[in-house]
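Peer 1: structure of the sequence below:
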Amino acid sequence: MSLPAVTPDWAFEREHWRRGYFRVAGVDEAGRGAWAGPVTVAAVILPGLAQDYPFRDSKQLTGAQREDYAAEVRRVAVAYAVEHAFPDEIDRLNILGATHAAAARALARLSVAPQALITDYLKLRTDLPLLAPPKADALSYSVAAASLLAKTERDALMLELDRQYPDYGFAAHKGYGAPAHRAALQELGVSPVHRRSYAPIRALLEAPAPLFTEPLFSEDK
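Peer 2: Okay, here's the model as predicted:
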């Protein structure tokens, strides 16, 4: 698979640099639309050298490319951190609130404090200067780097959940609403790692129990 034609650049970072903010953190998430597992948020500060990197929006890459480029992010980053919000937090706060909470934790864990932020249209509640353009994961090197870490770390966690709950197919669909996932839910019911507040899961939980068509006990016992 060749690299996509649309490549990131430093245009959004330069807007912060011109204002004297040189430690710019890109922030991105993975898993907001999934029915199971966490939403994962990464924050990355890259060196402000305006050099080219192979980083791209993780959705445009193969799994092997994502792993290779995520390793490069970890190698070159000034600082990075990844945080998860698990289904209980998602159900309690809603998906946007849980994403904000995970982003706040990731930013707080950075070993170097950021001076400004760029997100992929995630309008964080923050006192730091924030740019939140749409499609920033495809346009900003910092956000693309964060998307790589968020995606690869969430995928690794979903593989672990697949080992714990092997019949749901998490390794293949990563918790999204694929036909195989729907079929597994119909057969097996809802697992502890499903998001109970999501409409398809809530509908299963609220469905009436099937009526027994057989006696509970044999009459000759």
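
Peer 1: use CA for all of it now, contacts and neighbours both
Peer 2: Noted.

Peer 1: list the buried ones in stretch 152-168?
Peer 2: Neighbour counts over stretch 152-168 (16 or more other C-alpha atoms under 10 Å) mark T152, E153, R154, D155, L157, M158, L159, L161, D162, Y168 as buried.

Peer 1: another sequence for comparison is provided below:
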Amino acid sequence: MTIKDVKELLNQEIGSVSKDDLDLLQEDERSGVHNLLAQYFRKVEQQQKLIEKFHKKEFLERDYWNHNLFVAGVDEVGRGPLAGPVVTAAVILPANNTLYEVDDSKKLTAKKRDRVYRQICEQAIDISIGIGSPQLIDQENIYHATELVMKDAINGLYLAPDHILVDAMTIPVNIGQTKLIKGDSKSLSIGAASIVAKVSRDRLMSAYNELYPEFGFLRNDGYGTSEHLKALDKYGRTPIHRMSFSPVRKTNKLYQTPFS
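Peer 2: You can find the predicted model right below:
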């Protein structure tokens, strides 16, 4: 086999290379083959660690799955920003899922988050999104608005879950729930929900960036960065700003569109 052939063989999905092929390659004296093998075995080790972590994260769900019960993970994104909605997601996963890379959405790069988001959409039994407007946040306060929007996400599921795993909140629904601190790092379902909520909100903020380009929403997601605060002072508040948040409340100026 040429070095190119070996590279193509070892670039296959982990576990698809036969033991006979690996044994044969280990007998090869070429340094290029040894380097490729070393890379391959590092990838195998990383995959094994990922799978071990995955099994720890599905511990809470496994008991429900073993009894043929449906468990929904729920999480939110966007409680802290000055602008934009708070977005929640409810995700019901099957027992046989292979979502090894699911983690707290904040720990993933945007590229990996998008890839895992697609995997979640392909494998999930059910997914629902809840969106809380700035007006709802101003009316109810951010904490209660988040609870209400989590309720919307649960009620939006086609399949009523038997139990809910939720990240540090209490959802006002008549379904048993387990509240976890940093649940998106401890539960596979909550981690999946955090990714779905994050990607969904990012797409909304990308659309808002087209409407209000002066605020840099693609870069700050609506959080009160220096860039955002300067724009707020210069251009005024938009309809997606939260009046109940102090920096916005202090701004009397209203944003004027180029067409005003």
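
Peer 1: ok, back up a step: closest to S2 of structure 1 out of the buried residues of stretch 152-168 of structure 1?
Peer 2: T152 (19.2 Å; C-alpha to C-alpha).

Peer 1: just to revisit the earlier point, now the buried residues of stretch 152-168 of structure 1 in TSV, with distance to D57 of structure 1?
Peer 2: Shown next, in TSV, are the buried residues of stretch 152-168 of structure 1 (distance: C-alpha to C-alpha, whole Å):
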residue	distance to D57 of structure 1
T152	12
E153	15
R154	15
D155	15
L157	20
M158	20
L159	21
L161	25
D162	25
Y168	27
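
Peer 1: from those, pick the one nearest R32 of structure 1.
Peer 2: Using C-alpha to C-alpha, R154 comes nearest to R32 of structure 1 of the buried residues of stretch 152-168 of structure 1, at 11.0 Å.

Peer 1: wait, what's in contact with that closest one?
Peer 2: Counting by C-alpha atoms under 8 Å, 6 or more residues apart in numbering, R154 of structure 1 makes contact with A30, G31, P38, V39, T40.

Peer 1: kindly report the same for L96 of structure 1.
Peer 2: No residues are in contact with L96 of structure 1 under the rule C-alpha under 8 Å, 6+ apart.

Peer 1: that one matches what in structure 2?
Peer 2: Applying TM-score structural alignment, one finds that L96 of structure 1 aligns to Y143 in structure 2.

Peer 1: kindly report the same for V190 of structure 1.
Peer 2: Using TM-score structural alignment, V190 of structure 1 pairs with R237 in structure 2.

Peer 1: before we move on, the earlier item: the buried residues of stretch 152-168 of structure 1 in helices, which ones?
Peer 2: Applying DSSP state H to the buried residues of stretch 152-168 of structure 1, the entries found in helices are T152, E153, R154, D155, L157, M158, L159, L161, D162.

Peer 1: now do the buried residues in the stretch of helix or strand T99 of structure 1 belongs to.
Peer 2: Using DSSP states H and E, T99 of structure 1 maps to helix 95-109. Neighbour-count burial for helix 95-109 of structure 1 flags 95, 97-107, 109 (criterion: 16+ other C-alpha under 10 Å).

Peer 1: what's the answer for stretch 186-196 of structure 1, then?
Peer 2: V190, V193, H194, R195, R196.

Peer 1: where's the helix or strand just after the helix holding T99 of structure 1 relative to the chain centroid, distance-wise?
Peer 2: Downstream of helix 95-109 of structure 1, the first helix or strand assigned by DSSP H and E is strand 116-119. A distance of 17 Å separates the centroid of the chain from that of strand 116-119 of structure 1, by C-alpha atoms, centre = their mean, to the nearest Å.

Peer 1: so strand 116-119 of structure 1 matches what in structure 2?
Peer 2: Going by TM-score structural alignment, strand 116-119 of structure 1 sits over residues 163-166 in structure 2.

Peer 1: same question, stretch 158-177 of structure 1
Peer 2: Using TM-score structural alignment, stretch 158-177 of structure 1 corresponds to residues 205-224 of structure 2.

Peer 1: with stretch 70-84 of structure 1 instead?
Peer 2: Using TM-score structural alignment, stretch 70-84 of structure 1 pairs with 117-131 in structure 2.

Peer 1: centre of the chain versus that stretch, how much separation?
Peer 2: 10 Å.

Peer 1: list of residues touching that stretch?
Peer 2: Stretch 117-131 of structure 2 has contacts (C-alpha under 8 Å, 6+ apart) with 85-94, 97, 99, 149-154, 156-159, 192, 195-197, 199.

Peer 1: with that, I have no additional questions.
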